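1. what shape does this take:
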Amino acid sequence: MLQTKLVDSALKAWTIEQRRHFHMHPELSGQEFETAAYVKEKLAEFGIPVDSRFSEPNVIAYFKGTEGKKTVALRADMDALPLYEEGDKPYISTVPGVMHGCGHDGHTAILLAVAKWMSSHPDQVKNNIVFIFQSSEEASPSGAQQLVKEGVLDEVDVIYGIHLMSRLPLGKIGFASGFAMASSDDFDITIEGVGGHGGQPQDAVDPIYIATHLIQAFQSVVSRNLHPLHAGVISFGGMQAGNSYNVIPSEVKLQGTIRAMTFEAAELMNKKTAQLTESICASFGANGHYEFIEGTPPLYNHPEACEYALKVIQDIFGEEAFEPMEPSMGAEDFSYYLKEKTGAFINVGMQSEKSKYPHHHPLFDIDEDAIPTAIELMIQLALNGE
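-> Model (predicted):
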């Protein structure tokens, strides 16, 4: 647990209370209307106005700085996951089949705490601040993508986001500079063959056999088309075919995901998988239909924002607090903001006995001792916003 300069025990206790409220009342992506109403109620108590121009259930609020030469955006995601929570914590989810299994309840409470602190110390906030309480990080369509389209960043100079991270030790803050997280796109494939008798395959066009060639060929995109230093992953997650021992089905459906660490790699992998689907299926006399489902782009942490964040971390928490992180093939829709504006996405460590389970696990929980660090970090990043 790191020492904080601006966050006292009272603000920590208040934030934990808010976080537990959100944890007990989770809402799925695009359905966070009660969460949004609660956030608006708190912002009204702080005297911070909400901008009604943006789509609900997103909540966008503005804090006018004393100088207003720069505008800094801070973002928290609000959605929960379709999981049945396990365990016996006193603040366990009250909504069957829905839980905050990724820490978004903490992120929302932390950003509210930042707003509360700023409303109590307005003379210390020189920059204009945009508070982004975002819907739908966990599902498509992305809430970040929608807000960017609606112009949430039009007047913003720099944007920061944080993520409480269970695989980073408590008392550490870390990030990767440059490309830090992968894109995440999906695909659906339908192979239309000709069904027939399992003992007479010469009279059929076997889509299962064709599917095996397609699955193998897709891996050549990574090993033979992608630049060896540009990370990429293609994984098949589903295959639906026939249901009889001796009947060759007429159709096979495949589904999978494409992950890439650069914009160029993501575009190449989409193009090549579509080409392979059509050409391989045609070579066997079948029809191949490829549907690309756009997800999130790679997340690029701007070096200048990372340099500033590193200085803040070391100045406030000490040089030992920062832990460099390797890029991850996980995805995060904060990447849409970073495609448009300078900024960084930063991980706040919380790995401990309480938070030993990974994100998206039914027993996942936050070590609340990490919360003051996250509040302090967001405040300090916003005060100068370089």
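2. from now on I want contacts and neighbour counts done on CA atoms only, so please keep to that.
-> Fine.
3. quick one: secondary structure of the residue nearest the centre of the chain?
-> The geometric centre of the chain, computed from its C-alpha atoms, lies nearest to E332 (C-alpha atoms, centre = their mean), at 2.6 Å. With DSSP: H, G, I helix; E, B strand; the rest coil as the basis, E332 sits in coil.
4. do I have it right that it meets G295?
-> No: in this structure E332 lies outside contact range of G295 using C-alpha atoms under 8 Å: 9.7 Å.
5. so which strand or helix has A274?
-> Using DSSP states H and E, A274 sits within helix 263-283.
6. buried residues in that helix?
-> Buried positions in helix 263-283, judged by neighbour count with 16 or more other C-alpha atoms under 10 Å: A265, A266, M269, N270, K272, T273, A274, L276, T277, E278, I280, C281.
7. same deal with stretch 75-86?
-> Buried positions in stretch 75-86, judged by neighbour count with 16+ other C-alpha under 10 Å: R75, A76, D77, M78, D79, A80, L81, P82, L83, Y84, E85.
8. would you list every one of the helices in the stretch 51-200 of the chain?
-> For the stretch 51-200 of the chain, applying DSSP state H, counting those that start in this stretch gives helices covering 104-120, 143-150.
9. what is the last one packed up against?
-> Secondary-structure packing of helix 143-150 (3 or more C-alpha pairs under 8 Å, 6 or more residues apart in numbering; DSSP states H and E): helix 335-340.
10. I'd like the structure of this one too, to check against the first:
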Amino acid sequence: MFQLHYVDQQLIDWSIKQRRHFHMYPELSGQEYQTAAYVREKLGEFGIPIMEKFSKPSVIAHFKGTDGEKTIALRADMDALPIIEEGDKPYSSKVSGVMHACAHDGHTATLLAAAKWMSENAHLVKNNIVLIFQSSEEMSPSGAQQLVKEGVLDNVDAIYGIHYMSNIPLGQIGFPVGPFMASSDDFDIVIEGKGGHAGNPHETVDPIFIASHLIQAFQSIVSRNLNPIHGGVMSITGIQTGMSYNVIPDKVILSGTIRALTQEGAELMLRKTAKLTEYICESFDAKGHLKLIEGTPPLYNHQEACDVARGIIEKTFGNEVFSSIEPVFGAEDFAFYVKEKVGAFIHVGMKSENSSYPHHHPKFDLDEAAIPAGIELMIQLAVNA
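-> Take a look at the predicted model:
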């Protein structure tokens, strides 16, 4: 299916074996110590030194190129999800209630295979390569954010990452230039009113009634305050309050998420949410408390890195393989890297009969037929970026 230049069947088989190992022994965000130990062991076998100054369980290694004038960072995420796996795969999760339902097992195995190839073909790699095996992509606090704070991108010229995707056909690889994935900030809003008997609402400050006004008002943020060019979504996803038929409660808790394709859009939405919460609650003699759960910023693909990546994809696999896909409102903490340095995030398609379920589904699986292209792409970026 794919034209391969550096990758052979032996490396493909080795990578699939690693991927299945990771799939059988998944670990949640911040707990990937066994996965990290396995990665460290393999890197040691390859003779690639590990940079010990970074927070565990992330594993950061440095491959010294023959030239060394340029340094390229390649990133894979290692964490799994709190999902009970369904299906009868021979490599199903052996950890109760935890599974790789987002292809991070494939990302880790792919980067590990690229590292193996580099160790065996060092004379072909001019660039210095920083290998980032990152913890905690799925949950806050972000592993990427922590590594950036610790200086993982110091002296790095560009960074690239891939994600195997079940909504892009197998055989396609793509990305947009510019805004790609949305910011993601969650929130809880506590509305404190005054409860009482449902038959005497005039004696209460009804937080449910006030919540209904807030929910309606929040929709005006996107429709009437946000420049449509920026793109944003606000969703209320939870309401917690009383359970009696004849009692108006004291308190309502609203939960939701705010997402935007630009930092300006995200900041505007957050400001307006805070103001509407304060002013609407106050107008009804209630108190509103907004608790923001900071997530990831928007993910922005830089033109320079995209030009390099697209050129490599088309030269390696053929012009018909590249697809200029549309931005999406999913979030990804690779955004912290490209907020600091030039870089591109690339989606590798794997939609097929073997990968027909969406990410985060209990029956999700990675079509391993996509892995050869992922390894080849990582190696090409290391050699030619």
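11. quick one: the helix or strand that the helix holding A274 of the first structure is followed by to helix 143-150, angle?
-> Under the assignment DSSP H and E, the closest C-terminal helix or strand after helix 263-283 of the first structure is strand 287-296. For strand 287-296 of the first structure against helix 143-150, the angle by axes from the mean of the first three to the mean of the last three C-alpha atoms, to 10 degrees is 80 degrees.
12. I92 of the first structure and E32 of the first structure, how far apart?
-> 18 Å (C-alpha to C-alpha, to the nearest Å).
13. these two: who's more crowded?
-> Comparing I92 of the first structure with E32 by neighbour count (other C-alpha atoms under 10 Å), the higher total belongs to E32, at 21 against 18.
14. how about the nearest residue to that one, chain neighbours excluded?
-> Spatial nearest neighbour of E32 of the first structure, excluding adjacent residues (C-alpha to C-alpha, 6 or more residues apart in numbering): P57 at 5.8 Å.
15. same check on Y62 of the first structure?
-> Y62 of the first structure sits nearest to V130 (C-alpha to C-alpha, 6+ apart), 4.8 Å away.
16. verify the contact between the one you found and K70 for me.
-> No: using C-alpha under 8 Å, V130 of the first structure makes no contact with K70, being 10.8 Å away.
17. and for the two, which residues touch both?
-> Taking C-alpha atoms under 8 Å, 6 or more residues apart in numbering as the contact rule, V130 of the first structure and K70 both touch V156.
18. neighbour-wise, which of these two wins?
-> Neighbour totals were compared for V130 of the first structure and K70, and V130 leads with 25 against 18 (other C-alpha under 10 Å).
19. ok, now which ones touch the closest residue to G97 of the first structure other than its chain neighbours?
-> In this structure, G97 of the first structure finds its nearest non-sequential neighbour in Y84, 4.2 Å apart by C-alpha to C-alpha, 6+ apart. Residues near Y84 of the first structure by C-alpha under 8 Å, 6+ apart: P96, G97, V98, M99, P362.
20. output those residues in a markdown table, with distance to L2 of the first structure and neighbour count appended to each entry.
-> Conversion of those to a markdown table gives the following (distance: C-alpha to C-alpha, whole Å; neighbours: other C-alpha atoms under 10 Å):
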| residue | distance to L2 of the first structure | neighbour count |
| --- | --- | --- |
| P96 | 35 | 11 |
| G97 | 35 | 13 |
| V98 | 32 | 22 |
| M99 | 28 | 32 |
| P362 | 28 | 18 |
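21. so which of the residues you listed are in strands?
-> Of these, none are assigned to strands by DSSP state E.
22. sorry, back to before: going by distance to Y245 of the first structure, which of the buried residues of helix 263-283 of the first structure wins?
-> Nearest to Y245 of the first structure among the buried residues of helix 263-283 of the first structure: C281, at 23.2 Å, using C-alpha to C-alpha.
23. wouldn't that closest one be in contact with Q275 here?
-> No: using C-alpha under 8 Å, C281 of the first structure makes no contact with Q275, being 10.1 Å away.
24. now do the one helix or strand R19 of the second structure maps to against helix 104-120, angle only.
-> Taking DSSP H and E as the criterion, R19 of the second structure maps to helix 9-24. Inter-element angle recorded for helix 9-24 of the second structure and helix 104-120: 140 degrees (by the same axes, to 10 degrees).
25. the nearest residue to M269 of the second structure once chain neighbours are set aside and E150 of the second structure: what is the separation?
-> Of all residues beyond its chain neighbours, the one nearest M269 of the second structure is I221 (6.5 Å), with distances taken as C-alpha to C-alpha, 6+ apart. Note on I221 of the second structure: its distance to E150 of the second structure, by C-alpha to C-alpha, is 36 Å.
26. which of the contacts of Y84 of the first structure does the second structure keep?
-> Mapping the contacts of Y84 of the first structure onto the second structure (both residues aligned by TM-score structural alignment, their matches' C-alpha atoms under 8 Å) leaves P96, G97, V98, M99, P362 still in contact.
27. and the second one, what pairs with it in the second structure?
-> Spelled out, it's G97 of the first structure. When the second structure is aligned by TM-score structural alignment, G97 of the first structure is paired with G97.
28. touching, its match and A80? I think so.
-> No: look at G97 of the second structure against A80 with C-alpha under 8 Å: they stay out of range, at 10.4 Å.
29. from S29 of the first structure, how far off is A76 of the first structure?
-> In this view, A76 of the first structure and S29 of the first structure are 13 Å apart by C-alpha to C-alpha.
30. repeat that for A231 of the first structure.
-> Separation of A231 of the first structure from S29 of the first structure (C-alpha to C-alpha): 29 Å.
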